[in-house]
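Undergrad: I'd like to go over a predicted model; first the sequence, then the structure.
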Amino acid sequence: MSIIQILASCKMQSFRTEIENPVVQKDILELEQKIHEFHNGKLDEEKFRSLRLARGVYGQRQQGVQMIRIKLPYGKVTSKQLHRIADVSDEYSTGRLHITTRQDLQIHYVDLNRTPQLWAELEKDNVTLREACGNTVRNVTASETAGIDINEPFDVSPYADTLFKYFLRNPISQEMGRKFKVSFSASDADTGLSYMHDLGFIAKLQDNKRGFKVMLGGGLGSQPRHADVLFEFLPTDKIIPLMDGVVRVFDRYGERKSRAKARMKFLIKDVGLEGFKALLEEEQEAVPYKTYPIDVASYPKVKIVKVEAPKVSIANTKDFETWKSTNIVPQKQKGYVAIGIKVLLGDFYTDKARLLADLVQNYAAGELRLSLRQNILIPFVKKELVPFFYSELAKLGFVEAGYNKALDITACPGTDTCNLGIASSTGIAQELERIIKAEYPHYISNPDVLIKISGCMNACGQHNMANIGFQGMSVRTKDKLVAPALQVLLGGGNTGNGKGRFADKVVKVPSKRGPEALRLILNDYDTNGKELSFADYYQEKGQMYFYDFLKHLTDVDNLTQEDFIDWGNTERYKKEIGIGECAGVVIDLIATLLFESQEKIKNAEEAFGEEKWAASIYYAYSSMVNTAKAMLTAEKTKVNTHHSIIEDFDQIFVQPGRIELENDFKETVLQIKENEPTKKFAKRYLNNAEVFLSKVEKLRKKELVEA
């Protein structure tokens, strides 16, 4: 029985009681409805992809199943929520949970038709899928040590939480040209990696006033870009208005057709930092809040369980001491520490998840933090409980030493499940970890060497900001045979306070030679690195030094049969790349676009009725631009940005007299930048949008008849 049928039946009251938020109910019902429309051929496949991505439903490499991304702001998950996620994973998936490099959780192999019910189950404990994928503001990430960091000027969690809530379902960030990523760093160590985000915030104090250093326009991918400093210090009550304006600029001027050029970093490159600031200034009238004080006092207080330390006996004290030296994180609260759990490749199962949830509920603060390195941090553990936690975690297989150390390799799912994967990232990661354990045990406690792996250029494994990075590729022999390969990158790293280095591409080697490349690099570092950090060692030696001693591994004239089988596989390698869904960029049919415009008008009317003037205005704006886009698409005119759509519609339709408007389209639609979001303006602007859509629909019918 579908959710629509459930709501129409006698069980309707029960469902509504379990999900009290009517906005969430509407979201889930809409997903259910769109799935039916898609199956019945009433909804274009590309448009449906865009809609489901914005609801955390992502197509897998395997046909007929979906990956579900669960959005967990700044990686915080309570014991109760983890139990809920585990139950849902068992019911709808395979029982495996995957931690991402953006502090989300993913479950795989889900039937599309069951996704609305899955979402409804999660929402019972305030867990959302909304905007976990697609061209939206993605999960807001933060230092996993936020709130306990001994060096933090203040806890950034309440600020990250408020920003997440402000932009969730916000009309200004629902259909951008590409995804938008935000991070918060607890201290100048910049463990939130601000320099590689669209917007990055680093906690600062100035004259005892809280604020943030703000970084703008960073990114990874095939063309990594270091973010610019937008503000050295921005008071906390300005961060929401700032991002509101930044998103508006990105939505209007950002590229929409070419996915490769659609991120914020390319807009900054095109207009320059000063040009972007000028565009940002033009949006200030439209931003609904000039200041947005964040109520830190209302943020949930930590509730620590008071319990006596159970007596335990540690069988192997040497292993225990090694584990303590690498996995215990100091905490600013006296008498407490945090415990880091190294999770191989970010994968663990629901049986362990439940036991872990119970452990922190009964003996800590009832919450966990997922980290950017795909690990788990347990905060607020009493120091006297550490032996007990070690004993209990050992039962779960969660006491492997090397948390956030060289042995702790980050890898995306790669060819296991991702459409864009070119070569295995998980398979090579497992082999490299095995080699470090067996041959380089002194690296288990080394916090300096950071190894990251991605299955393709998109850098979900963040390979191009690592000290040692590997990127999945392929190589072709003279006989045109194709084998899996790895691009070796060296010299990247986070240097703190908004600064970092991106790794250089050094050589491309067949995948099966990846371990030998790592051995050569580590052997040389041990011999010649002296007391230098790996990043400084690389800078001292230079790119060509490493190219020279790795070059022999690039030869593809002597490949064996084994070289044509990728890590973790038994069958011969085939380069198979599907349609990437990371951004959900789509080209829509004209009729679909005009139908969307009608829906946006309805959204504007609903928001107006709820006295949400800013939201109503932006829905009306989106309707007008979308309507213009439909007509320009019919003319085979490029519709790369909102800005170009607005100008081209005037040139092609208004100026030649094909459609009569009271004013130029540009003048009409860009009133949004010139007026405060008041009730009076919202009503007038909505009327303009309704009149415009009506005129365009009449023109479209007329031209179709005459065609």
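TA: The structure has been received and is ready for your questions.

Undergrad: When you work out contacts or count neighbours from here on, use the C-alpha atoms and nothing else.
TA: OK.

Undergrad: tally of neighbours for the closest residue to Leu163 other than its chain neighbours?
TA: What sits nearest to Leu163 in space, not counting adjacent residues and going by CA to CA, 6 or more residues apart in numbering, is Ile240, at 6.5 Å. For Ile240, the count of nearby residues is 23 (other CA atoms under 10 Å).

Undergrad: One more: the one 3 residues further on?
TA: The number of residues packed near Met243 is 17, by other CA under 10 Å.

Undergrad: Can you tell me how far Val381 is from Thr100?
TA: Val381 is 24 Å from Thr100, where distance means CA to CA, to the nearest Å.

Undergrad: higher neighbour count, the two?
TA: Thr100 (26 against 22).

Undergrad: Contacts only, for the residue nearest to the more buried one when sequence neighbours are not counted.
TA: Counting by CA to CA, 6+ apart, Gln374 is the residue found nearest to Thr100 once chain neighbours are left out, at 5.6 Å. Under the criterion of CA atoms under 8 Å, 6 or more residues apart in numbering, the neighbours of Gln374 are Ile99, Thr100, Thr101, Gln103, Val343, Leu345, Gly346, Thr410.

Undergrad: before we move on, the earlier item: secondary structure element for the residue nearest to Leu163?
TA: helix 239-253 (DSSP states H and E).

Undergrad: what's that helix packed up against?
TA: Contacts defined by 3 or more CA pairs under 8 Å, 6 or more residues apart in numbering; DSSP states H and E place helix 239-253 against helix 264-282, helix 642-649.

Undergrad: Deepest in the core, which of those helices is it.
TA: Scoring the helices and strands packed on helix 239-253 by mean neighbour count under mean count of other CA atoms under 10 Å gives helix 642-649 as the most buried, with a mean of 20.

Undergrad: got the angle between that one and helix 239-253?
TA: Using axes from the mean of the first three to the mean of the last three CA atoms, to 10 degrees, one finds that helix 642-649 and helix 239-253 are set 40 degrees apart in direction.

Undergrad: so what secondary structure elements neighbour helix 642-649?
TA: helix 239-253, helix 613-634, helix 665-669.

Undergrad: With distance to Ala607 added, can I get the ones you listed in CSV?
TA: Shown next, in CSV, are the helices and strands packed on helix 642-649 (distance: least, CA to CA, whole Å):
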stretch, distance to Ala607
helix 239-253, 18
helix 613-634, 5
helix 665-669, 18
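
Undergrad: which of those sits most buried?
TA: Greatest burial across the helices and strands packed on helix 642-649, using mean count of other CA under 10 Å, falls to helix 613-634, with a mean of 25.

Undergrad: which secondary structure elements does it contact?
TA: With contacts taken as 3+ CA pairs under 8 Å, 6+ apart, helix 613-634 sits against helix 590-609, helix 642-649, helix 665-669, helix 679-706.

Undergrad: how about these in JSON lines, adding distance to Thr317?
TA: JSON lines is the format used below for the helices and strands packed on helix 613-634 (distance: least, CA to CA, whole Å):
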{"stretch": "helix 590-609", "distance to Thr317": "62"}
{"stretch": "helix 642-649", "distance to Thr317": "63"}
{"stretch": "helix 665-669", "distance to Thr317": "70"}
{"stretch": "helix 679-706", "distance to Thr317": "68"}
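
Undergrad: want to compare, so here's the second one:
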Amino acid sequence: MLSGFTKCPGLFYATPAQDGILSRIRIPGGILNSKQCRAIAEIADLYGGGYVDVTNRANLQIREIHQGINAEVLKRLQKLGLGSNNTAVDQIRNIMTSPTAGIDPQELVDTRPFVQAWDNYIKANSQLSALSAKFSVCFDGGGIVSVSDRVNDIVFAAVLVDGNVYFRLGLSVGAKGKPAKDTGILLPLENCLPVLAALADVYLAHIDASSKHKLRLREVVNSLGCENYLQEVQQRLAFPLSSLGQKEKFVERTATKYHHIGIHPQRQPSLFYLGVVLPLGRIETMQILGLAELAEKYGSGTLRLTPRQNILLTDIPQQWVADVQSKMAALGLDCSVSNINSVLVACSGKRGCAASITDTKGDALALAEYLKNRVSLDSPVNIHFSGCAKSCAQHSKSDITLLGVSVEEENGTVEGYRVYVGVDDNDLQFGREYQFVTVAKLPALIERMLLVYKTQRLNHDETFREFANRYQISQLKQLCDRSHVLNQCQ
């Protein structure tokens, strides 16, 4: 049943990695039921490393597989709704939406039906197997937990115009790694699926479907020009694409309050969701089983994966929130925004990827352990470890980016990280370069940077990125060096 190796893994398209075979399970919209959780945990134990990783598209990855997953097991997963019945389209990227769809108190529209409709369309139309495996679609319902700033080929972002809800259409265009650009087109909700089908059809008309290395949608749009691309889309539709004279732009929301972590009220009265911290997106099978049991006993029997590599436990009655917290703690999990792991991100690193220069996951976990009793954060700071310039784990910019490099020194080659901080809305991939630091000296440097941020920020609402942007790099270094000297004197 396995269809050989491809660059992008799927359930039926396994991919070799440094630590064994990698299998990815698409979870449209990121929603899992407890039966699916138990099946995934069983497979991770029997075939993999006894854990699963939540990805930045709310997929699940099973790693360290050293023998092919039995065909009967794969069929069982299909029956449980894990993995498409049409294996030809299984490699296409997961459909992204807010993890709080349908429960977000401020959302304009519940996007779950749109996710389901597009997933059904993909499975029913085998010609879509010719899409690039990286063809990515996102639905943002306009709520507190936004995903419209995530990097996707196509974005439908809900907006309110004259009391009516529309989707604002965004397309990937221009430079690599940028969020989708607002086209200015407003779509009535019922026109969403036909437009999406037409967008995919125009893409297929301009690529070599037989090629193993397909152009990205961005490349096709850049080649044709956005206006020409949309004209071809219009030719396939029975209704006009219209901007309705509106000029609203997508607003990049950086989720400074991090509502995907912590305890938050749902739109349903007296119900809460708990955003669970997963260190680097990894969860042990024992923890998956424990959360599934909590979901059944106290909630609606479902868990939600987030594109920020965490898990939501939803529909918890207010009177049971404290009990659920206590039982999560017994599993070694918590939902505290102050937990350094809440926004610590790392790619698979050189243990799992040949392109990586450094052991990003190991270094990130060591940093978290070092900081645990040294720095108490009262607002999250997003720290991103990337083993190479591809930035697979996080495409959006972070507060602090650590890019793995090796440097030749007198005593030989030394592994370390180039540190980048701050800055938005520019062409710098990671931000402003701060300095190179060896792996051994990294934890102490990050500690100094975080302590300076806590003591020098204007107020509690100022993010690390805003704080860093107020200074020249030389000034930031002076502040950190001064802090280091004062600590040594105390």
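TA: Sure thing, it's come through. Everything quoted here is computed from the prediction, not taken from an experiment.

Undergrad: Of all the helices and strands packed on helix 239-253 of the first structure, which one is nearest Pro387 of the first structure?
TA: helix 264-282 (47.1 Å; CA to CA).

Undergrad: So what angle separates the directions of that closest one and helix 239-253?
TA: 110 degrees.

Undergrad: what about the longest helix in the second structure?
TA: Identified as the longest helix of the second structure according to DSSP state H is helix 473-489.

Undergrad: which ones are touching the residue nearest in space to the middle of the second structure?
TA: When CA atoms, centre = their mean is applied to the second structure, the residue found nearest the centroid is Asn56 (2.3 Å). Taking CA under 8 Å, 6+ apart, we find Asn56 of the second structure in contact with Thr306, Pro307, Arg308, Gln309, Ala393, Gln394.

Undergrad: Please apply the same query to Pro235 of the first structure.
TA: Contacts of Pro235 of the first structure (CA under 8 Å, 6+ apart): Lys209, Arg210, Gly211, Phe212.

Undergrad: Narrow those residues to the ones also in contact in the second structure, please.
TA: Cross-checking the contacts of Pro235 of the first structure against the second structure gives Arg210, Gly211, Phe212 as conserved contacts, using both residues aligned by TM-score structural alignment, their matches' CA atoms under 8 Å.

Undergrad: What lines up with the second one in the second structure?
TA: Right, the one you point to is Gly211 of the first structure. Taking TM-score structural alignment, Gly211 of the first structure has Tyr166 as its aligned residue in the second structure.

Undergrad: Assign its match to helix, strand or coil.
TA: Per DSSP: H, G, I helix; E, B strand; the rest coil, the local secondary structure of Tyr166 of the second structure is strand.

Undergrad: Tell me how far it lies from Leu193 of the second structure.
TA: For Tyr166 of the second structure, the distance to Leu193 of the second structure - CA to CA - is 13 Å.

Undergrad: circling back: closest to Ser194 of the first structure out of the contacts of Pro235 of the first structure?
TA: The shortest approach to Ser194 of the first structure among the contacts of Pro235 of the first structure belongs to Phe212, at 11.1 Å (CA to CA).

Undergrad: mind listing the strands for the stretch 351-490 of the second structure?
TA: Assigned by DSSP state E, counting those that start in this stretch, the stretch 351-490 of the second structure shows strands spanning 383-386, 400-409, 412-421, 432-438.

Undergrad: To Lys327 of the second structure, which of those lies closest?
TA: Closest among those, once you apply CA to CA, is strand 383-386, at 28.3 Å.

Undergrad: Show me which residues of stretch 402-412 of the second structure are buried.
TA: For stretch 402-412 of the second structure, the neighbour count (16 or more other CA atoms under 10 Å) marks Leu402, Leu403, Gly404, Val405, Ser406 as buried.

Undergrad: Tell me the counterpart of the first one in the first structure.
TA: Per TM-score structural alignment, the equivalent position to Leu402 of the second structure in the first structure is Phe470.

Undergrad: Pull the contacting residues for that match.
TA: Lys452, Ile453, Ser454, His463, Leu486, Gln487, Val488, Leu489.

Undergrad: Compare these with the second structure and list the overlap.
TA: Contacts conserved in the second structure for the contacts of Phe470 of the first structure, using both residues aligned by TM-score structural alignment, their matches' CA under 8 Å: Lys452, Ile453, Ser454, Leu486, Gln487, Val488, Leu489.

Undergrad: ok, now which ones touch the closest residue to Ile435 of the first structure other than its chain neighbours?
TA: Closest residue to Ile435 of the first structure apart from its sequence neighbours, by CA to CA, 6+ apart: Pro515 at 7.6 Å. By CA under 8 Å, 6+ apart, the contact set of Pro515 of the first structure is Ile428, Glu431, Leu432, Ile435.

Undergrad: Over to Lys332 of the first structure?
TA: Neighbouring residues of Lys332 of the first structure by CA under 8 Å, 6+ apart: Ile148, Asp149, Ile150.

Undergrad: swap in Val439 of the second structure?
TA: Asp363, Glu415, Gly416, Tyr417.

Undergrad: Please convert those residues to a markdown table, extending it with distance to Ala200 of the second structure and neighbour count.
TA: Output for the contacts of Val439 of the second structure, formatted as a markdown table (distance: CA to CA, whole Å; neighbours: other CA atoms under 10 Å):
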| residue | distance to Ala200 of the second structure | neighbour count |
| --- | --- | --- |
| Asp363 | 40 | 19 |
| Glu415 | 43 | 16 |
| Gly416 | 42 | 24 |
| Tyr417 | 39 | 26 |
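
Undergrad: List just the nearest of these to Val321 of the second structure.
TA: Asp363 (33.6 Å).

Undergrad: For the counterpart of that closest one in the first structure, give its distance to Gly75 of the first structure.
TA: Aligned counterpart of Asp363 of the second structure in the first structure: Ile428 (TM-score structural alignment). Distance of Ile428 of the first structure to Gly75 of the first structure, given as CA to CA: 26 Å.

Undergrad: do the same with Asp244 of the first structure
TA: Per CA to CA, Asp244 of the first structure is found 23 Å from Gly75 of the first structure.

Undergrad: where exactly do the helices run in the second structure?
TA: Counting by DSSP H, one finds helices in the second structure at the ranges 34-46, 71-79, 112-124, 192-205, 217-224, 226-235, 285-298, 321-330, 360-371, 442-456, 464-469, 473-489.

Undergrad: Export these to TSV and append columns for distance to Leu428 of the second structure.
TA: Rendered in TSV, the data for the helices of the second structure read as follows (distance: least, CA to CA, whole Å):
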stretch	distance to Leu428 of the second structure
helix 34-46	39
helix 71-79	42
helix 112-124	33
helix 192-205	29
helix 217-224	19
helix 226-235	24
helix 285-298	38
helix 321-330	40
helix 360-371	22
helix 442-456	21
helix 464-469	14
helix 473-489	15
